[in-house]
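A.B. asks: sharing a model that was predicted from the sequence below.
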Amino acid sequence: MAKNLVIVESPAKGKTIEKYLGKDYKVLASYGHVRDLLPKEGAVDTANDFAMKYQNIDRNSKHVDAIVKELRKKDNTTLILATDPDREGEAISWHLLEILKKKRGLMKEKVVNRVAFHEITKKAIKAAVDDPREIAMDMVDAQQARRALDYLVGFNLSPLLWKKIRRGLSAGRVQSPALRMIVEREEAIEAFIPKEYWSVEADVSAQGENFVAKLTHLKDTKLTQFDINNSELAHDAEASLLAAAEGKLTISKVDKKKRKRNPSPPFTTSTLQQEASRKLGFSAQRTMRTAQQLYEGIELGGETTGLISYMRTDSVNLSNEALDELRQFIGERYGTDNVPDSPRAFKTKSKNAQEAHEAIRPTSVNRVPDGLKQHLTKDQFRLYELIWKRTVACQMIHATLDTVAVDLTAGDAGIFRANGSVVVTPGFMALYQESVDDKKESDKGSKILPPMIVGERIDLIGIRPEQH
């Protein structure tokens, strides 16, 4: 008979955790939240220190009954609350305990422990159970404050929208400010007065490689954005430049500067969703559903193993154990020259980040994606590979690049400039590069230019005026 009852949120990981802990432990699931605010006015009493009135969630009552039944068994002495390690998980543990305390005699002489783990591996589960704590009421209070705001904003404003505009509309703590930002941006777009300008670019070739240079000086005048502001000026410039160049541009200046590019930090929930959208075309929902599967565990060699750490996090921290494993792996696989002198630390941008949490990372870097491919679905493999590469890259040495700016003259008619870069030492870029949503014109260094020297004459393929 089990002496310890462990409560998790999802039944998917229950069997795995029960197997890790052994016969003295029974694992049951709460299936998410067990209590919520009353669905009527007065659930949050603003006149009485924002007192909150809760009721049990009907659909989960049978799961609570199962927990009560197990706790009434004589041999059961300890309740272990092992819900997720975030604010929602902390609140679920607290709500469940509040329900259980109201059952006459149920919790008498019972030991109640709260444990939190960030990955579903045997080592992490056992370490968490060996180091229990009390429920963190600061986290519970934070979750309750969020829920109260959801209720106060949505419950009061949504009926007003139904009355004043039409039924079916809703307001909310998040969606209403987001909607305002969208409306303000749309108003700015509508108020924008377009102004015509033209750019002039040259298509050139050196050593068999084609690239583009932009006109920066026309005769002796340095151009600003609106200097060429109509078709006539643009085509006059094109004609004078072609006539002066006679099919060749001359290299008049080559500037080289060395710069370092550091890797991006490991994933948080939001950065994982953004990068999975850019690189994989996943929606946020698809990303989180797949990440949940990787976190809860995949069958590997007859045993279910969690492949990534907890996927709801705003921290970019990595544990010392994970850092040691990463540095050893990088040294063995990519060479010691790709391992920095000390572990790379990243600063969390979010002011409210839960720093005790870790970033999203593989539970073991030694589980390389290709070795797991046969065990994973296509989505699971692609997302795991993304997480694995980003995590390994974040602890590799920086990339070293030469940024190059080349000035090319068309006789005395004007000067074009080409910007690009040459990778000297790839470092982390050999494994992973972060994507961006919009490539800005000012993002120089993305093009690779051929070697060029001052005085060299290169082929002019053509000149293109472009309206903006």
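C.D. replies: Good, I have the coordinates.
A.B. asks: contacts, neighbours, all on C-alpha from now
C.D. replies: Noted.
A.B. asks: residue boundaries of the helices in the stretch 251-400 of the chain?
C.D. replies: Ranges of helices in the stretch 251-400 of the chain, per DSSP state H, counting those that start in this stretch, are 269-280, 284-296, 320-334, 369-372, 378-393.
A.B. asks: pasting the second one now:
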Amino acid sequence: MSKLLIVESPSKAKTLKKYLGNDFEVLASYGHIRDLIPKNGAVDPLNSFAMKYDIIERNAKHMDAITRAVKSADSIYLATDPDREGEAISWHIAEVLNDKKLLKNKLLKRVEFNEITQTAVKHAIDNPRDIAMNLVNAQQARRALDYLVGFNLSPLLWKKIRRGLSAGRVQSPALRLIVERELEIEAFKSQEYWSIHLDALKHAHSFNAKLIQLNGEKVEQFTVINHDQQADIVGKLLLASAGKTTVSRVEKKQRSRSPAAPFTTSTLQQEAVRKLGFTTSRAMRVAQQLYEGVDIGSGTTGLITYMRTDSFSLATEAVMSIRDYVKKNFDAEYLPKSPIMYKTKAKNAQEAHEAIR
């Protein structure tokens, strides 16, 4: 019984072929194989937003290779990325194969894995599912909006302002947010204020203090509003203290700090920019390589989970494995009695996906 596995990336295909052996042929779609036709009428708002697709020219040869392989396969597994775009790519491949009448008496299933390890891949193959049309419809809605907004507004910008400008589903609202923020900045009325600090030294130990109370009243942000007032207060304090101050009370407090939440796509990019000086595009390229697999001496293996996610959740098996590692390698005080759980605040977050680990 011949089996065909279809993924998006050719480098991922090589890793999966190693895990699955000779029982499977593994081919890559190289991303999307279809897109809206590049002209008027691609999306028809008057006909339930019907969408007209065509094969992307640069990927036609890859779709042809998949078509040839399907003819001799008994089972086809669609293993595109575990997100809306990946689900849509699987659906497009299935639609093309259906149109060619190549799926009669063949098994066609969707498989999904968040990490490219032998265990995760084999578990996905053993537990296939149907294509999730709710995710496909979500991706199609976004693509239709991209077309309806961009295709119609961009030419208007060329006509009214200048050629080369573009509008879009995300770009245009983002531009409005920037403009509104800039207007707020321009309308802001600055106000001068001063804070008074003391640099103290005792037995070679220095510390800094801030004036928080004056004449029995709390010092607010705008209590001291000009240089002359600041100089008057400092002069009186120096005169009263004769250059010496007294520590009247010492308070010791214990503080605890919770660990940072697991990485999402945005927090991974932020840390890569802040700590490594990466651009966001470079951060995602490196993450893609780590996800698809790196040769670590014993063969190519995926080192992180899927890097496009807005969820903080971790798989139960992963949490148990992490806790077991901490228990074996560190003192008991470093292991919380129960796992720390994080909940995303973002609306419409894809909670079914794991955080990046």
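C.D. replies: Ah, there it is. Keep in mind that what you see is a predicted model, and the values were worked out from it rather than measured.
A.B. asks: of the helices of the stretch 251-400 of structure 1, flag the one that's most buried.
C.D. replies: helix 378-393 (a mean of 21; mean count of other Cα atoms under 10 Å).
A.B. asks: using JSON lines, please lay out the helices of the stretch 251-400 of structure 1 together with distance to A178 of structure 1.
C.D. replies: Below are the helices of the stretch 251-400 of structure 1 laid out as JSON lines (distance: least, Cα to Cα, whole Å):
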{"stretch": "helix 269-280", "distance to A178 of structure 1": "16"}
{"stretch": "helix 284-296", "distance to A178 of structure 1": "17"}
{"stretch": "helix 320-334", "distance to A178 of structure 1": "37"}
{"stretch": "helix 369-372", "distance to A178 of structure 1": "37"}
{"stretch": "helix 378-393", "distance to A178 of structure 1": "28"}
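A.B. asks: which residues touch the residue most central in space within structure 2?
C.D. replies: Geometric centre of structure 2, nearest residue: T265, 1.9 Å, by Cα atoms, centre = their mean. Taking Cα atoms under 8 Å, 6 or more residues apart in numbering, we find T265 of structure 2 in contact with M307, R308, T309, D310, I356.
A.B. asks: one more time with 6 Å, if that's ok
C.D. replies: M307, R308, T309 (Cα atoms under 6 Å, 6 or more residues apart in numbering).
A.B. asks: same question for Y306 of structure 2.
C.D. replies: N114.
A.B. asks: from M288 of structure 1, how far out is the aligned residue in structure 1 for it?
C.D. replies: Under the alignment (TM-score structural alignment), Y306 of structure 2 pairs with Y310 of structure 1. Distance, Y310 of structure 1 to M288 of structure 1, by Cα to Cα, to the nearest Å: 11 Å.
A.B. asks: N317 of structure 1 now?
C.D. replies: 20 Å.
A.B. asks: quick one on the thing from earlier: pick the one among the contacts of T265 of structure 2 closest to A261 of structure 2.
C.D. replies: T309 (13.3 Å; Cα to Cα).
A.B. asks: just tell me what D45 of structure 1 corresponds to in structure 2.
C.D. replies: Using TM-score structural alignment, D45 of structure 1 pairs with D44 in structure 2.
A.B. asks: quick check: nearest residue in space to P465 of structure 1, chain neighbours excluded?
C.D. replies: V200 (4.3 Å; Cα to Cα, 6 or more residues apart in numbering).
A.B. asks: ok, now I212 of structure 2?
C.D. replies: V219 (4.9 Å).
A.B. asks: what about that neighbour, how many neighbours?
C.D. replies: 16 (other Cα atoms under 10 Å).
A.B. asks: before we move on, what about E119 of structure 1?
C.D. replies: Count around E119 of structure 1 with other Cα under 10 Å applied: 25.
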